[in-house]
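Visitor: pasting the structure only:
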């Protein structure tokens, strides 16, 4: 409490007083109030950090971006081969690592676990019943007693039977025990996004459902180098991670992937292309589309900065803010339906932080608010022409 008796004693008794004398007690009062408010704020921040540490365990990884890797020992791989290589490295280095899921033993429907059962045996790489809830629960149990559990949900569309286990059990395990116990060594891999013929049950992008859940991390890679480094970082992170793999890129994305064991930093967005007129934000397959749209815009003299979010949650807000403050314009794209998608969250965040720097409204280019179609998939998905049109509207606003 402010001591007003002490305050009143500081008042001068003369009738004739200078301005500095007159305002001095008020300055003392204001300083006391500010000091108390600062102390309260400090205590609140401490409490928030204590609370946050009951939700997440913080740590660091070796490399921030793929460009930081200097290794010359590389091999050409597509996305599924890079993921297979990451799983092979972890199983070889960590005797407590277990890989399991539907059809995982024979290599999985996308061949990501090909050859691993033969190499490490059925005790460590094995099939499970067709029960996503059971896969999730089994992974939580393994992780809680010290194993590194790498669970596979065959399609992201079928992750919903495991929703309760992931959201109410895995994500809250550390928090509800006051940070005494955790299942942080759980990683759930699942396919994600459009594939060209998947229709409504094999094409969904469910990342926004899980990005609303404190205690989880949600990651989507864009290429083979990134996929390997982010997957190894996810497996070794001390928090449960959902790792969504863009199935359209399994065989279409190729790169010279380092054969070494490396990790890429989670919760760090990457500026994959520098620009000065507009910021384009995406993740996964959308980064390719953004690059194609930026080439169209280049012909009009528009310089586009492209940011890959990489970790959907907790996302790197600072990189987004720094870019939008520079360019003054922003477009966000994703395959999932527009309403309540990640674009809505990012748009709100950027608007709150960059309002006075914006030259045009933030625009979203996303999937329609309908179930994912089959015949009309090309119309449903954001493409380079939709994004190019949004760029023109934003620049000409």
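Guide: Now that the structure is in, tell me what you want to look at. These figures come from a predicted structure and were not determined experimentally. Numbers count the residues shown, from 1 in each chain.
Visitor: rest of the way, CA atoms for contacts and neighbours
Guide: Fine.
Visitor: which stretches of the chain form helices?
Guide: Ranges of helices in the chain, per DSSP state H, are 4-9, 19-53, 79-93, 116-120, 132-144, 163-164, 173-176, 207-210, 224-236, 286-298, 317-327, 342-354, 377-380, 384-395.
Visitor: in CSV, list those helices along with mean neighbour count and distance to residue 101.
Guide: Listed next are these as CSV, based on neighbours: other Cα atoms under 10 Å; distance: least, Cα to Cα, whole Å:
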stretch, mean neighbour count, distance to residue 101
helix 4-9, 10, 68
helix 19-53, 13, 31
helix 79-93, 22, 14
helix 116-120, 17, 12
helix 132-144, 21, 7
helix 163-164, 16, 16
helix 173-176, 21, 22
helix 207-210, 18, 20
helix 224-236, 26, 16
helix 286-298, 20, 28
helix 317-327, 19, 34
helix 342-354, 17, 28
helix 377-380, 16, 29
helix 384-395, 18, 36
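Visitor: between those, which one is closest to residue 243.
Guide: helix 224-236 (7.1 Å; Cα to Cα).
Visitor: quick one: that closest one to helix 79-93, angle?
Guide: Between helix 224-236 and helix 79-93, the angle comes out at 40 degrees (axes from the mean of the first three to the mean of the last three Cα atoms, to 10 degrees).
Visitor: show me what helix 224-236 is packed up against.
Guide: Secondary-structure packing of helix 224-236 (3 or more Cα pairs under 8 Å, 6 or more residues apart in numbering; DSSP states H and E): helix 79-93, strand 186-192, strand 241-246, strand 254-258.
Visitor: I'd like the distance between residue 335 and residue 308.
Guide: According to Cα to Cα, to the nearest Å, residue 335 stands 14 Å off from residue 308.
Visitor: next: residue 9.
Guide: Using Cα to Cα, residue 9 is found at 61 Å from residue 308.
Visitor: next one: residue 134
Guide: Taken as Cα to Cα, the span from residue 134 to residue 308 is 33 Å.
Visitor: included below, for side-by-side comparison, is a second structure:
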């Protein structure tokens, strides 16, 4: 029971669970189950630490590979399930003394240890598969990413796993019951987001296709309709959209189709909706209008970001969340860096460097606005270049012949 209670933690966040287990092993919180001849702490720590490094590298690599080659995305889930299963089995093996010499243990202890390790692997595999399906369902809901709900759930799960692994060492029974609130939170988030997405849809009067209330036309039959306006965090309101130009900008800022309001698979100057076939930027002038609107949105929010960023650490997290939820982050939704490995690594390094400066009093007030401006400019330049190239390559209609 004391070993199997760690199944939810390795099944949901193997990276965090392995790191927590490694620290607890280093401090001697876990006592091996093979008595005085149990697993040496150094050997067990080395195995768990190696597994941690492999999992961290796998997550980093797969995160970038998935962005560059989206077709490989399904393999990310298979790799996550496999790593979670192996992580749980290694942890169980350490707890039952699997790293000790087999000559120092009785046959009954070896059989019992094998049963425990096998049960840990089977239960972790089942839990990880269920967790993966829930995550896939959450990621399929547009609001989960637009509102930053996935980021909040990941942070909550991380804290849950850290605390749960500590409970596994000191209070195994409590650790077994501690999984219930976290599972309830994830399930509640899934159903709430699903209900929110369904509330923002209606059946098309012409063809009964499920249509977003912010859409200007049905994705099924193309029938025009009066769209509902979007609020500051991207939810549909009860009032109709009056300024169509501002409405289209808000949709594009959320990486949604300008016509049917369905999520775009990827942003960029050549983005196209998979549902209705509409282009995100049909003409070069559309890109210029989008960039000018994004410039104005960024200038409006910079004072607020400076005020929030003045608070060390907390201000950085809150400021980045506000930036992500606002339309000031519009250009980043169409940044080409998301599909380039080197650019992604450079942006991560710059963000970490800025984060260290944010902890300095008074200096931190300018860090979040600096991150916002740097992100805006780095993504604005490719869009501006694409608009210029499209305008220069557009065919020029010949002038009509002069009549006498």
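Guide: Perfect, I can see it now. Since this is a predicted model, take the numbers as computed values, not measurements.
Visitor: what's the TM-score for these two chains?
Guide: The TM-score (TM-score structural alignment, normalised by the length of the first structure) is 0.23; 164 aligned residues with a Cα RMSD of 7.8 Å.
Visitor: ok, back up a step: out of the helices and strands packed on helix 224-236 of the first structure, the one nearest residue 46 of the first structure is which?
Guide: strand 241-246 (25.8 Å).
Visitor: can you pull out the strands in the second structure?
Guide: With DSSP state E as the criterion, the second structure has strands at 201-203, 210-212, 228-230, 236-240.
Visitor: could you pull out the buried residues of the last one?
Guide: Of the residues in strand 236-240 of the second structure, those with enough neighbours to count as buried (16 or more other Cα atoms under 10 Å) are residue 236.
Visitor: what helices and strands are in contact with it?
Guide: Judged by 3+ Cα pairs under 8 Å, 6+ apart, the packing partners of strand 236-240 of the second structure are strand 228-230.
Visitor: same check, this time on the second one
Guide: If you count contacts as 3+ Cα pairs under 8 Å, 6+ apart, strand 210-212 of the second structure packs onto strand 201-203.
Visitor: the third one too?
Guide: Counting contacts by 3+ Cα pairs under 8 Å, 6+ apart, the secondary-structure elements packed against strand 228-230 of the second structure are strand 236-240, helix 244-253.
Visitor: same list (those) but as JSON lines, adding distance to residue 344 of the second structure.
Guide: Listed next are those as JSON lines, based on distance: least, Cα to Cα, whole Å:
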{"stretch": "strand 236-240", "distance to residue 344 of the second structure": "32"}
{"stretch": "helix 244-253", "distance to residue 344 of the second structure": "20"}
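Visitor: quick one: closest of these to residue 43 of the second structure.
Guide: helix 244-253 (51.1 Å).
Visitor: buried stuff in the closest one?
Guide: 246-253.
Visitor: still on that earlier bit, make CSV from the helices of the first structure and add distance to residue 363 of the first structure to it.
Guide: Formatted as CSV, the helices of the first structure follow (distance: least, Cα to Cα, whole Å):
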stretch, distance to residue 363 of the first structure
helix 4-9, 53
helix 19-53, 32
helix 79-93, 30
helix 116-120, 44
helix 132-144, 36
helix 163-164, 30
helix 173-176, 36
helix 207-210, 18
helix 224-236, 27
helix 286-298, 14
helix 317-327, 12
helix 342-354, 8
helix 377-380, 17
helix 384-395, 7
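Visitor: between those helices, which gets nearest to residue 304 of the first structure?
Guide: Using Cα to Cα, the nearest of the helices of the first structure to residue 304 of the first structure is helix 286-298, at 5.8 Å.
Visitor: wouldn't residue 190 of the first structure be in contact with residue 241 here?
Guide: No: look at residue 190 of the first structure against residue 241 with Cα atoms under 8 Å: they stay out of range, at 10.9 Å.
Visitor: so which of those two has more stuff around it?
Guide: Shown here are residue 190 of the first structure and residue 241; by other Cα atoms under 10 Å, residue 241 has more neighbours (28 against 20).
Visitor: if we can go back for a sec, which one among the buried residues of helix 244-253 of the second structure gets closest to residue 389 of the second structure?
Guide: Taking Cα to Cα as the measure, residue 389 of the second structure lies nearest residue 252 of the buried residues of helix 244-253 of the second structure, at 20.8 Å.
Visitor: can you tell me which residues contact the closest residue to residue 385 of the first structure other than its chain neighbours?
Guide: Spatial nearest neighbour of residue 385 of the first structure, excluding adjacent residues (Cα to Cα, 6 or more residues apart in numbering): residue 293 at 6.7 Å. Neighbour list for residue 293 of the first structure: 384-385, 387-388 [criterion: Cα atoms under 8 Å, 6 or more residues apart in numbering].
Visitor: ok, residue 74 of the second structure to residue 9 of the second structure distance?
Guide: Counting by Cα to Cα, the separation of residue 74 of the second structure from residue 9 of the second structure is 22 Å.
Visitor: and residue 144 of the second structure, what is it in contact with?
Guide: Contacts of residue 144 of the second structure by Cα under 8 Å, 6+ apart are 138, 150, 193.
Visitor: and if you look at residue 293 of the second structure?
Guide: Per Cα under 8 Å, 6+ apart, neighbours of residue 293 of the second structure: 246, 249.
Visitor: likewise for residue 108 of the second structure?
Guide: So residue 108 of the second structure contacts nothing (Cα under 8 Å, 6+ apart).
Visitor: now do it against residue 358 of the second structure, distance only.
Guide: According to Cα to Cα, residue 108 of the second structure and residue 358 of the second structure sit 57 Å apart.
Visitor: what's the end-to-end length of stretch 101-119 of the first structure?
Guide: Stretch 101-119 of the first structure end-to-end distance (Cα to Cα) = 17 Å.
Visitor: ranges for the helices of the second structure?
Guide: Applying DSSP H to the second structure gives helices spanning 7-12, 14-26, 41-68, 73-95, 107-139, 142-146, 149-170, 172-177, 179-199, 244-253, 284-309, 314-325, 341-358, 367-393.
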